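Student: no letters, just coordinates:
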C-alpha cells in the first residue's frame, strides 16, 4: 500500500510531461498550435518545417506550387493529409478524413454493433417514426400523409413502444408465472409417481403375505387330512394283517390235522384205527367249520369316503379380486338395514 501511494504522483508527472511534449521535436511545446482534428498540439516551427519538407507541391523559394502536406501522426501510424498553401494560414486547416488517434481513444472499449434505424419499405429514404394503430404496424410520416395509411389512426412510436413494452412485460410475467405453475405441477406429478411406486410396493407385499397365509393354511389343512387318511390306512392294514395271521394259524393247524388224518388212514390194524378215529373225525369236522372265520367286509379296502370337493374353493380362489370384501360387507349391511326396516314396519302394523 505504501509503495503504490508513492508511485502514483510519479505516474501523474509522467503523464503531464507526455501531454506537454511536442510529438515532432519531443520537447516542451513552443508556441503550440492546434492543426489536427484530434486536437493534438504541435510547435509552430515544427509544423512549418514538417509540411515544408514533406510536401513536394508547396510553393518554395524556387516558386514551386504546392497543394498540401503529409506526415505521420504523433501517437499512431495513421497518415493525415492537410491541405494549405502557405505557413501563414496554418490555423485555417480543412477537415481531415482520417481520425488520428481515434483507435487509441477506444482501444480499451469493446466494439458496439452498429444498429441501423429501420427504414420505410415504401419510402426508402424515410425512417419509421410513427405506428399505425389501425393496421398494427410501424410506418413513416409520408405513408400517413400520402400513402396507404392516410386514413388510419396513428400514434407516436414512443407511446406505442411503452405500451407494447408494458404489455409484453405483463405477458412475460404471466408466462413466467404459468411456467412456475407448470413446473410445480410437474414436481407434484413426479412426487405422485414416487408415491404410486411406494404404495404399489406396499400393496404387493401385503398381497404376497395374504396369499402366503392362504398357502400356509391350505398346506396345513392338507397335511391334517393326509394324516387322517394315513391313520385309517394303517388301521385297515393292521386289521387285515390280524386276519391274515388268524388264517395262517388256522391253515397250519388244519395242515397238521390233515397230515395226522392221512397217517391214521394208513393204520392197518382196525383196533388201533378205531381208537383214534372218533377223536380225529371230530377234529376234522371242527377244522372244517373253521372256514366260518371272520372275513373282510365287502369294499373294506375302499377309501372313497375321503373324497373332497374343492371345485367351490377353486372357483372362490379364482374369484378373488380387489375390494370384494368391502363391497360384500356393504351389501350385507344394506340387506340387514332393509330387513330391520321391514321388521319395524311389520311391528308397527301389528300394533295398529
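Tutor: That came through fine. Model, not experiment: these values are computed from the prediction.

Student: every contact and neighbour count from this point should use C-alpha atoms.
Tutor: OK.

Student: which residues of the stretch 1-150 of the chain fall in helices?
Tutor: 2-19, 44-54, 102-106, 141-145 (DSSP state H, counting those that start in this stretch).

Student: mind checking which of those helices is nearest residue 211?
Tutor: Among these, the nearest to residue 211 by Cα to Cα is helix 102-106 (84.4 Å).

Student: burial count for residue 42?
Tutor: Residues contacting residue 42 under the criterion other Cα atoms under 10 Å number 25.

Student: Three-state assignment for the one residue sitting closest to the centre of the chain, please.
Tutor: When Cα atoms, centre = their mean is applied to the chain, the residue found nearest the centroid is residue 190 (7.3 Å). On the three-state scheme (DSSP: H, G, I helix; E, B strand; the rest coil), residue 190 is labelled helix.

Student: what residues does stretch 117-129 touch?
Tutor: Contact partners of stretch 117-129, identified using Cα atoms under 8 Å, 6 or more residues apart in numbering, comprise 138, 139, 140, 141, 142, 143, 156, 157.

Student: let's see 6 Å
Tutor: With Cα atoms under 6 Å, 6 or more residues apart in numbering as the test, stretch 117-129 has contacts from 139, 140, 157.

Student: and here's the other structure:
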C-alpha cells in the first residue's frame, strides 16, 4: 500500500493535484504536466498572445511550476510538446492494478454534521457557501437556503482552484519577468553611467590640454620679448663699457701729457689729446632707452569672462518640444556661445586670452630704441 501511495504521488500533476490525465506532455526540463493544465498555465502567462481561429500564431513562454525553468514554445504552443507515453502507460497499469485489487474494508472518513452528529455532510448550501447535511436543509438553519449536490460544487470549486493556481503561476511568471527586466535595467544604468563618466573625463582632459597648449604659447611670447630686450640691453651695456674704457685711457694720456715740462713737446701732444677728449665726451653715437622700456605689463591677462564661462559648463538638455527648424536655427547660435561640454560631443570652446589694454611700451625692440635715441 505504501508503494502504491508513493507511486500515486509521483503520478500527480502539480497544477490540478490529481493523477495525470491523457495526454501527458513532457517539458524540456523533463517534468510532466497534464496538457490541459499546461495550456492553462501557458495562456495565463501569455494573456496578450495573438491567436487566430482558436490556434496560436506565434510562440510564447512560461515557467515550469516544479523547477521554475523557463519553457519556450513554438507557434504550436502546448500542442507542440512531446507526449510522455511511458507515464500514460504507467497510469493505465496503475488504474488497472488498483481496480483489480479487492477494496479493503475501511471506515470512511466522511465528515459529520456538527448539529446532527449522525448525519453526513452531503449537500452544499449555496446561500451561505458552506457544506451541510440533509437534516439541516429540512429542519435546520438552512431550510430556506439554496442548496446543491456536493459533488457538483466539488467539481466547480476544484476547477476554480485549479484555474486560480494556474493564474497565480502565470502572475508569478510575469513578476519574475519584471524582476529580470529591473535587474537588467540596473546593470544597463551602471554600465551607461561608467561610459558617460569616461566620456566626460575625456572631454575635460581635452580642455586641460587646450589650456596647457595656450599657456605654453603665451609664455613663449613673453619669453621671446624678454630675451630680445635683455640681449639688446646687454649689447648696449657693452658699448657703454667700451666707451668708458676708451675714455679712461684718454684721461691717463692727458694726465701724462700734463706732466710734460717741455712746452714744445706739450703743445705737440695736446692737439691730438684734445681731439680725442672732444670725441670721447660725446655719447651721441650711443643708443639710449626710454623710460619704461623694461616694463612687461602689456602681457597682462584677464580670465574673468573665461572663468564665468567655465563655471557655466553643464550637460546639454534636450528640449523635446522644439521643432526641427528651431533646432537647426539655434545650432549656429550655440557655436558662438561660452565654453560648454557634453557627454557625447566635442563642443569645447577655447578660453582665448588676449592681452589687456595695458599701456604699451614706447620702444619694444632695439631698432625702435635706436630710432628714439
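Tutor: Okay, I see it. Keep in mind it's a predicted model, so treat the numbers as computed, not measured.

Student: tm score of chain vs chain?
Tutor: Here the superposed chains carry a TM-score of 0.55, computed using TM-score structural alignment, normalised by the length of structure 1; 224 aligned residues with a Cα RMSD of 3.2 Å.

Student: and the residue nearest to the centre of structure 1, what pairs with it in structure 2?
Tutor: Taking TM-score structural alignment, the alignment pairs residue 190 of structure 1 with residue 183 from structure 2.

Student: quick check: its match vs residue 190 of structure 2, distance?
Tutor: Distance, residue 183 of structure 2 to residue 190 of structure 2, by Cα to Cα, to the nearest Å: 11 Å.

Student: all strands for structure 1, in order.
Tutor: Counting by DSSP state E, the segments of structure 1 that form strands are 32-34, 41-43, 69-72, 79-82, 130-132, 137-139, 154-156.

Student: and those: which comes nearest residue 330 of structure 1?
Tutor: For residue 330 of structure 1, the closest of the strands of structure 1 is strand 137-139, at 69.3 Å, according to Cα to Cα.

Student: so the closest one aligns onto which residues of structure 2?
Tutor: Counting by TM-score structural alignment, strand 137-139 of structure 1 pairs with residues 130-132 of structure 2.

Student: and the matching stretch, how far from structure 1 on average?
Tutor: On superposition with structure 1, the mean distance recorded for stretch 130-132 of structure 2 (mean Cα distance after the TM-score superposition for structure 1) is 2.4 Å.

Student: what's in contact with that stretch?
Tutor: Taking Cα under 6 Å, 6+ apart as the rule, stretch 130-132 of structure 2 contacts 121, 123, 124, 125.

Student: same thing but 8 Å
Tutor: 113, 121, 122, 123, 124, 125, 150.

Student: for stretch 270-288 of structure 2, same thing?
Tutor: In contact with stretch 270-288 of structure 2 (Cα under 8 Å, 6+ apart) are residues 236, 239-240, 243, 246-247, 250, 253-254, 257, 369-370, 372-373.

Student: which one (most neighbours) among the contacts of stretch 130-132 of structure 2?
Tutor: The most crowded member of these, judged by other Cα under 10 Å, is residue 124 (25 neighbours).

Student: tell me how far that one lies from residue 114 of structure 2.
Tutor: Distance from residue 124 of structure 2 to residue 114 of structure 2, by Cα to Cα: 14 Å.

Student: one step back: can I get the helices of the stretch 1-150 of structure 1 in TSV including distance to residue 182 of structure 1?
Tutor: Shown next, in TSV, are the helices of the stretch 1-150 of structure 1 (distance: least, Cα to Cα, whole Å):
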stretch	distance to residue 182 of structure 1
helix 2-19	57
helix 44-54	74
helix 102-106	48
helix 141-145	45
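
Student: hmm, back to that, out of the contacts of stretch 270-288 of structure 2, who's nearest residue 35 of structure 2?
Tutor: residue 369 (107.2 Å).

Student: does that closest one count as helix, strand or coil?
Tutor: Following three-state DSSP, residue 369 of structure 2 is assigned to helix.
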